[in-house]
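Undergrad: Predicted model and sequence follow; I will ask about them next.
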Amino acid sequence: MAPMDNKIAIVTGAGRGIGRGIAEKLAAEGATVVATDVDEATAQETAAALGGDAIGMAADVASRDAVTAMVLAAHERFGRIDVLVNNAGWDRAGPFVDSDPADWDRVIGINLYGVLHTSHVVLPIMTEQGGGRVVNLASDAGRVGSSGEAVYSAAKGGVIAFTKTCAREMARHGIAVNCVCPGPTDTALFAEFAGDDPKLREALTRAIPLRRLAQPGDVANAVAFLASDEAAYITGQTLSVSGGLSMS
């Protein structure tokens, strides 16, 4: 029997990159995955690749109405939600003093409000069924800061603090809430963010003690552990998956 057999898992931002890697890992561990993404086509592509009972659904996590509709549809279909992985994220790089306040709203809407929206709908369901696992994807930018990512760092710092408070509030209901903080990860979003600049890529790689960027699977392995029953006595924790770039 696989570790996550009979588990229903929602993964946001599962259309590509880290989110797709997480969906693939949870499915490999036996979970039935609800892959969601703002781009419905990529969510459905992920679900099709996973096979089994996986489904792909559109969900803009910045929209409370869209999130509510997605969660209720998933719950109606499967009857329970055992795992929630809040992975969806977005950023636009640049010095804070040059940033556009319209981008602040989008960054905070996706990275912080997205986690609030899904959690607000899913946690009561998990409470009623007697337990569950939530894994929020933050960032080491939220722990130690990151030049050119001021608002993103603020939002991800909020995710870390929110995770700890939810862990305290939900523990008596058998719900564990933890946070994974990826370091630089080799995804399409990273390439867009860095402009696929080989010099930046090389400099980052040199700065990482393990001398490589993370792969989506590196992050997915950590998420899958925290989502599993093996992590039943772990809650309120923040785990960096950064090759040693940040240590605490």
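TA: Structure received.
Undergrad: contacts, neighbours, all on C-alpha from now
TA: OK.
Undergrad: who does the helix or strand Val134 falls within touch, helix- and strand-wise?
TA: Assessed by DSSP states H and E, Val134 sits inside strand 132-137. The contact analysis (3 or more CA pairs under 8 Å, 6 or more residues apart in numbering; DSSP states H and E) places strand 132-137 against strand 83-86, helix 150-170, strand 175-182, helix 216-227.
Undergrad: orientation of it relative to helix 216-227 in degrees?
TA: Between strand 132-137 and helix 216-227, the angle comes out at 150 degrees (axes from the mean of the first three to the mean of the last three CA atoms, to 10 degrees).
Undergrad: take the one below as the second:
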Amino acid sequence: MLKGKTALVTGSTSGIGLDMAEALAREGANIMLNGLGDATEIEATRAGLEKRTGVKVSFMGANLMKADACADLVAATQKEFGTLDILINNAGMQFVSPIEEFPVEKWDAIMALNLSAPFHTIRAALPAMKDAGWGRIINTGSAHSLVASPFKSAYVAAKHGLAGLTKTVALEAAEHGITCNTICPGYVSTELVDAQIADTAKARGMTEKEVIQKVILEAQPTREFVTVEQISGLAVFLCSDAAASMTGVILPIDGGWTAH
């Protein structure tokens, strides 16, 4: 379905981002991976994905907390592949703390990575997409793009902001064959959530098991974690022709969390 297209997925060396990259590669898209991790492990991931799917897979690290690095990542992808058709802003971070104790540097970092980085990559990628008359921009939001939870002021604010950015980009790009949507997962069993469990346990004075049962999955009526495969399937659909009229949409995939 995506043969000849190129996708840049930020935060794709593990977790949700890596699974989305793999799903797009299986549909024929060439992939630019991006993220943090051990260089040897990242190369093994890159080579393995390329071998399994038969598409070209590259990797570029970038400090997405800096505007220039975001623009350079987009430019490098366009230079290497000749095009950038699909942009998935997936990189993110979390920190849990009461607001009166929330470290200012953590607020700034979360805003930079979770909200400003998508602005900078979209800003850099959009002109070429407009010239091509086709593009798919997908932002990884959260159920926290729609609702709030205590002790997550920066994350909730950034993810709400991402929803607004998505809608604005969708309106500006609507007549150019470009869609912009945000996928909003509930809790997914990833390294990020595992870290949240430990932080929330500390903040609330609970055991990690209690956090999983009484805080995390309590929010999801299905009482099950969302899977990375479910999120990737939605991302692939949003890249398809069937989703060409879906733009500016904030899509929950959260086990019913935001249905309350």
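TA: Structure received. In this text the structure is predicted, and so the values were computed from the model without any measurement.
Undergrad: if we can go back for a sec, can you point out the buried residues in the next helix or strand after the strand holding Val134 of structure 1?
TA: Counting by DSSP H and E, the next helix or strand C-terminal to strand 132-137 of structure 1 is helix 141-144. Using 16 or more other CA atoms under 10 Å as the test for burial, helix 141-144 of structure 1 gives 141-143.
Undergrad: before we move on, what about stretch 244-260 of structure 2?
TA: 244, 247-248, 250-255, 257-258.
Undergrad: where do the strands sit along structure 1?
TA: For structure 1, the strands defined by DSSP state E occupy 8-11, 32-37, 55-58, 83-86, 132-137, 175-182, 238-241.
Undergrad: Can you say which of those strands is packed in most?
TA: strand 32-37 (a mean of 30; mean count of other CA atoms under 10 Å).
Undergrad: That one vs structure 2, average offset?
TA: Here the mean offset of strand 32-37 of structure 1 against structure 2 after fitting is 0.9 Å, by mean CA distance after the TM-score superposition for structure 1.
Undergrad: Among the buried residues of helix 141-144 of structure 1, which one sits closest to Gly217 of structure 1?
TA: Distance to Gly217 of structure 1 across the buried residues of helix 141-144 of structure 1 (CA to CA) is lowest for Ala141, with 19.9 Å.
Undergrad: residue contacts, the closest one?
TA: 149, 152-153, 156-157 (CA atoms under 8 Å, 6 or more residues apart in numbering).
Undergrad: Which residue in structure 2 aligns with it?
TA: By TM-score structural alignment, Ala141 of structure 1 lines up with His144 in structure 2.
Undergrad: State the number of residues packed around the counterpart of Asp229 of structure 1 in structure 2.
TA: If you follow Asp229 of structure 1 across to structure 2 using TM-score structural alignment, you land on Asp241. Residues contacting Asp241 of structure 2 under the criterion other CA atoms under 10 Å number 10.
Undergrad: Would you point out which residue is most central in structure 2?
TA: Asn90 (1.9 Å; CA atoms, centre = their mean).
Undergrad: Next, find the distance separating the aligned residue in structure 1 for that one from Asp103 of structure 1.
TA: The alignment partner of Asn90 of structure 2 in structure 1, by TM-score structural alignment, is Asn87. Distance, Asn87 of structure 1 to Asp103 of structure 1, by CA to CA, to the nearest Å: 19 Å.
Undergrad: what do you get for Thr36 of structure 1?
TA: 23 Å.
Undergrad: now do Asp91 of structure 1
TA: Applying CA to CA to Asp91 of structure 1 and Asp103 of structure 1 gives a distance of 8 Å.
Undergrad: neighbour-wise, which of those two wins?
TA: Neighbours were counted for Asp91 of structure 1 and for Asp103 using other CA under 10 Å; Asp91 has more, 22 against 14.
Undergrad: My read is that the more buried one contacts Ser153, right?
TA: No. Look at Asp91 of structure 1 against Ser153 with CA atoms under 8 Å: they stay out of range, at 9.6 Å.
Undergrad: neighbours of Ala167 of structure 1, just the number please.
TA: Ala167 of structure 1: 21 neighbours (other CA under 10 Å).
Undergrad: nope, Ala44 of structure 2 is what I was after
TA: 11.
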